[in-house]
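Novice: One predicted model, sequence on top.
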Amino acid sequence: MTEVRVPTLGESVTEATVATWFKKPGDSVAVDEMLCELETDKVTVEVPSPAAGTLADIVANEGDTVGVDALLANISEEGNAGPEETKPRAEPKSEEPAKEEASSEDSGKSSGGSGGGSIDVMVPTLGESVSEATVSTWFKKVGDTVEQDEMLCELETDKVSVEVPAPAAGTLSEIVAEEGTTVQADAKLAVLSSGDAPAKQASEPKGEDKPQPEEAPKGDTQYSTPPAGDGGRGRSDVEDAPSAKKAMAEKGVSRDQVQGSGRDGRVMKEDVSKAVEATKAAPQKAETKQAPRAPSPAEDADREERVKMTRLRQTIARRLKDAQNTAAMLTTYNEVDMTEVMALRKEYKDLFEKKHGVRLGFMSFFTKACCHALKEVPEVNAEIDGAEIIYKNFVHMGIATGTPTGLVVPVIRDVDSMSFAEIEGAIAEKGKRARDGKLSMNDMQGGTFTISNGGVYGSLMSSPILNPPQSGILGMHKIQERPMVVNGEIKIRPMMYLALSYDHRIVDGKGAVTFLVRVKEALEDPRRLLMDL
């Protein structure tokens, strides 16, 4: 086992952040092949492989901060035996008659395999009431070697993304459902050959000389910088830094305009900056002034981008429209003076975080206030089922969360029995999992009431849409200082507009207004929450 450690980062630089891993556990690597990229305060540092073999495990993940000489990963040198195993390829052929007795009909499918069969990769359980999914991304190609439980692909359902791990170690021999395909529950996604890696290696020498990766370190070409304009493109295993690709796309610089200074001519972010400066310094051709011309519809179409909606976005659109079509939705508004809550939070936030290990925010106050008001107005916490009304004697609070893929509403169960610290911890944990796309179906089911905080985006006033089958949703907004009349005097107060959207089929106007007034009273005098008033 060979250790991969953080190299010397430079004078006065003691730590770096792991920016990108270009290899995954189980991938084969050659000597000096780039494994990952570190970012320091000043430069980007590449970490090459110190030995040929297989990346056994990654110790420091992307985003982790590491010090000089810290352990990044481990490399198993077993992969060096791969090229040598191609020599006795003819021997198994002479032993085939003896093996036929113990092999099944599937042995004919494995080209020169070591007696392994095929294993079907099926769609995993998607969750209650979810019958289909869309294949979003394949992380492996046909012919790739995979380890058991290594992620093969990602499926997208109406609510969450589902990762599909490899049921066994082997080789991906066939992909049945390509990206973009809609599959039913328990459908076949791919076929794994349980035979080991030599089956794959035996086919590789047909296209190119297998020993080439081992011979590369012997020459000096691996460390030489290609001429300008080449950028190492003569080597198929050289990939430009992701930060450089992003910079080229943002600056509108083509790959041919940049000369790479990294290993094997790899383009770094600094190279792109130099190319942009060189372009600006070059003499600019005089541009002839022409009268502005309106673009034609055909030209507009060329500048448009058509992207298929994700299943999550389609579900959001359908459910929001269903809510408008089904419920008799109405919104009532009020405003709350946040002076007391802000003062209480300012006074105790440091002690709170020190004791409970979580920050004290405003959401726990609003959650507590809503639970308090729902006890007095239970119909806001109810739902309609046919000709019946179901009253919930508990509060499962949905917290609407914006993510890069769309709006999701993770649910915190039995929030009415939680403390401030437990609520803040649950909100932080659910929010992180939502942004990382790690929420399960169970995390978003069973909510009885929802809070949506549009104020984090700067919203001053809005009318939130119900989350069916719930009958109420509270909209929070931006805190803004406004002149208010207090005891006959004009004073500047931090004010927030509140909006309660409710289903008028079971919630009357009196109940909705009473609910919002109770929330307002609890927030303007937080002591009422402690005394249950």
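Specialist: Arrived safely, thanks for sending.

Novice: CA atoms for contacts and neighbours, from now on please.
Specialist: OK.

Novice: so how far is Glu388 from the residue nearest the centre of the chain?
Specialist: Most central residue of the chain, judged by C-alpha distance to the mean C-alpha position with C-alpha atoms, centre = their mean, is Asp436 at 3.9 Å. Counting by C-alpha to C-alpha, to the nearest Å, the separation of Asp436 from Glu388 is 38 Å.

Novice: tally of neighbours for Ala278?
Specialist: A total of 11 residues lie near Ala278 under the criterion other C-alpha atoms under 10 Å.

Novice: Quickly find the element holding it.
Specialist: Ala278 is located in helix 269-281, with elements delineated by DSSP states H and E.

Novice: can you pull the buried residues of that helix?
Specialist: Residues of helix 269-281 classed as buried by neighbour count (16 or more other C-alpha atoms under 10 Å): Lys269, Glu270, Asp271, Val272, Ser273, Ala275, Val276.

Novice: Throw the residues you listed into TSV and include distance to Glu91, thanks.
Specialist: Formatted as TSV, the buried residues of helix 269-281 follow (distance: C-alpha to C-alpha, whole Å):
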residue	distance to Glu91
Lys269	50
Glu270	53
Asp271	51
Val272	53
Ser273	56
Ala275	56
Val276	58
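
Novice: Comparison target below:
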Amino acid sequence: MATEINVPTLGESVTEGTIGEWLKQPGDAVAVDEPICSLETDKVAIEVPSPVAGVIGELKAEVGDTVEVGAVIATVEAGAAPAAKGEEAGRAAEQRQENKEESKEAPASDASQTLSPAVRRAVLEHGIDPSTVKGTGKDGRLTKEDVIAAAKAKDDTPAPAKPEEAPAPTAAPTGTRNTERVKMTRLRQTIARRLKGAQENAALLTTFNDVDMTAVIEARTKYKELFAKKHDIKLGFMGFFAKAAHLALKDVPSVNAQIDGDEIVYHDYVDISVAVSAPNGLVVPVVRDVDKKGFAQIEKDIANFGKAARDGTLTMDDMAGGTFTISNGGVFGSLMSTPIINPPQSAVLGLHRIEDRPVVVDGEIVVRPMMYIALSYDHRLIDGREAVTALKVIKDAIEDPTRMLIDL
């Protein structure tokens, strides 16, 4: 008896997905809860498990097909996977046919049978197609003189005049030049649509500042072993920036708000979306209640999301909501960028690489580990003064982490 496999519930407001890859084919054995395919939605890629053990029967959708929640995409038959029948015979038949085709001899050209060695040499020397020349020899055969005459007539034929406006010919490309067309994944299509929508629907502007990372680096160096021993997690930079962002969002509420129609929605909590690189594109899981969490829990949440993104196990709930985003391009070596907001949010903080640069401190030039930070914001809601103020609060908190402890 066949068991149907349906598209599972994909999350709130998500009604369909796209078949990304079939992990099992008809005739393959499958165990209970073993994934049979990957399904791409607007936000995540999930694996669809088999509810029973058996053998894959029929696949009712192809890679790239859009399927709705509840739709039947495959069937599973009870029993073991059938042994492959006739494979050897099939391969043998294919080999016999291939050998037969290779053994066929191409028919010899009539022209090559009637050309004398001297005529063949003349044809090659002058680049003449013998089939285009009328022979004057016995039985209409070509002679050497026929080939020479044809070559002379060819040389005497004037080349067609080139129009004055025609461009000079360019050299033809050499070597292999291949192209490949790959359909965009559903996730990549959604990313493209949302980012383009952010540019079209928001009045985007970016303000910059630079941060002296000396204090944070010293704190990490001093406490990293004790922190890891007590909390079983490394002390990273993201915890510092998340807490610094909390201070900024509390001081400048509009940066933590969003526009909904003709209303502004303010949030009395801080849920920070953290941009994470996944195999299929950029995803933004949400660290919730940053305003209530300590460094250790924030670092654990971020680490868990990073692993889930790499493993492809992020859920829709992991990425739902979010009032503000932090994107760290510095891990890839970025010096400076203008990040794009994550709608319907109104602002995003961009972090970049840390590098030693000369700066002036107390009238003296010193070398300090510096980082450029950027705040992109929707100017419809956030004024320039507010954006600059929020970024300055983040800068001050990073350069003097004590501010985060005493809520200053």
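Specialist: Thanks, I have it. What you are looking at is a predicted structure, and each value in this text was computed from that prediction instead of being measured.

Novice: Quick check: TM-score for this pair?
Specialist: Between these two chains, after superposing, the TM-score reads 0.77 (TM-score structural alignment, normalised by the length of the second structure); 329 aligned residues with a C-alpha RMSD of 1.9 Å.

Novice: isn't there a helix covering Ile264 of the second structure?
Specialist: No: secondary structure assignment (DSSP: H, G, I helix; E, B strand; the rest coil) places Ile264 of the second structure in strand, not in a helix.

Novice: Now which residue in the first structure aligns to it?
Specialist: Residue correspondence to the first structure (TM-score structural alignment): Ile264 of the second structure is matched to Ile389.

Novice: Now do that match against Ile506 of the first structure, distance only.
Specialist: In terms of C-alpha to C-alpha, Ile389 of the first structure sits 8 Å off from Ile506 of the first structure.

Novice: go on, Asp337 of the first structure?
Specialist: The spacing between Asp337 of the first structure and Ile506 of the first structure, counted by C-alpha to C-alpha, is 29 Å.

Novice: which of these two has more neighbours?
Specialist: When neighbours are counted by other C-alpha under 10 Å, Asp337 of the first structure and Ile506 differ, and Asp337 comes out ahead with 22 against 17.

Novice: Spatially, which residue comes closest to the more buried one, not counting chain neighbours?
Specialist: Computed as C-alpha to C-alpha, 6 or more residues apart in numbering, the closest residue to Asp337 of the first structure that is not its neighbour in sequence is Met495, at 4.8 Å.

Novice: mind listing what the equivalent of that neighbour over in the second structure touches?
Specialist: Counting by TM-score structural alignment, Met495 of the first structure corresponds to Met370 in the second structure. For Met370 of the second structure, the residues meeting the contact criterion (C-alpha atoms under 8 Å, 6 or more residues apart in numbering) are Asp210, Val211, Asp212, Met213, Ile354, Glu355, Asp356, Arg357.

Novice: The residue nearest to the centre of the first structure -> the second structure?
Specialist: The alignment partner of Asp436 of the first structure in the second structure, by TM-score structural alignment, is Asp311.

Novice: quick one: that match from Ala303 of the second structure, how far?
Specialist: Applying C-alpha to C-alpha, the value for Asp311 of the second structure to Ala303 of the second structure is 12 Å.

Novice: same deal with Ile19 of the second structure?
Specialist: Ile19 of the second structure sits at a distance of 29 Å from Ala303 of the second structure (criterion: C-alpha to C-alpha).

Novice: which of these two has more neighbours?
Specialist: The residue with more neighbours, out of Ile19 of the second structure and Ala303 and counting by other C-alpha under 10 Å, is Ile19; that gives 22 against 15.

Novice: May I ask you to confirm that the match of Ile264 of the second structure is in contact with Ala382?
Specialist: Yes: distance between Ile389 of the first structure and Ala382: 6.8 Å, which falls inside the contact criterion (C-alpha atoms under 8 Å).

Novice: Just want to know which of those two has more residues nearby.
Specialist: Neighbours were tallied for Ile389 of the first structure and for Ala382 using other C-alpha under 10 Å; the higher tally belongs to Ala382 (24 against 12).

Novice: ok, which stretches of the stretch 51-200 of the second structure are strands?
Specialist: Along the stretch 51-200 of the second structure, the stretches classed as strands by DSSP state E, counting those that start in this stretch are 54-59, 66-68, 72-77.

Novice: So which of those strands is nearest Ala320 of the second structure?
Specialist: Using C-alpha to C-alpha as the measure, strand 66-68 is the one of those that comes nearest Ala320 of the second structure, at 20.4 Å.

Novice: The closest one maps to which residues in the first structure?
Specialist: So strand 66-68 of the second structure is aligned with residues 182-184, judged by TM-score structural alignment.

Novice: Mean deviation, that stretch versus the second structure?
Specialist: Between stretch 182-184 of the first structure and its aligned partner residues in the second structure, the average distance after superposition works out to 1.4 Å, using mean C-alpha distance after the TM-score superposition for the first structure.

Novice: Can you show me the strands along the stretch 201-350 of the second structure?
Specialist: Going by DSSP E, counting those that start in this stretch, the stretch 201-350 of the second structure shows strands at 204-212, 258-260, 263-265, 272-274, 276-278, 281-283, 286-287, 324-328, 347-361.

Novice: Mean deviation, the first one versus the first structure?
Specialist: Average distance, strand 204-212 of the second structure versus aligned residues of the first structure after superposition (mean C-alpha distance after the TM-score superposition for the first structure): 0.8 Å.
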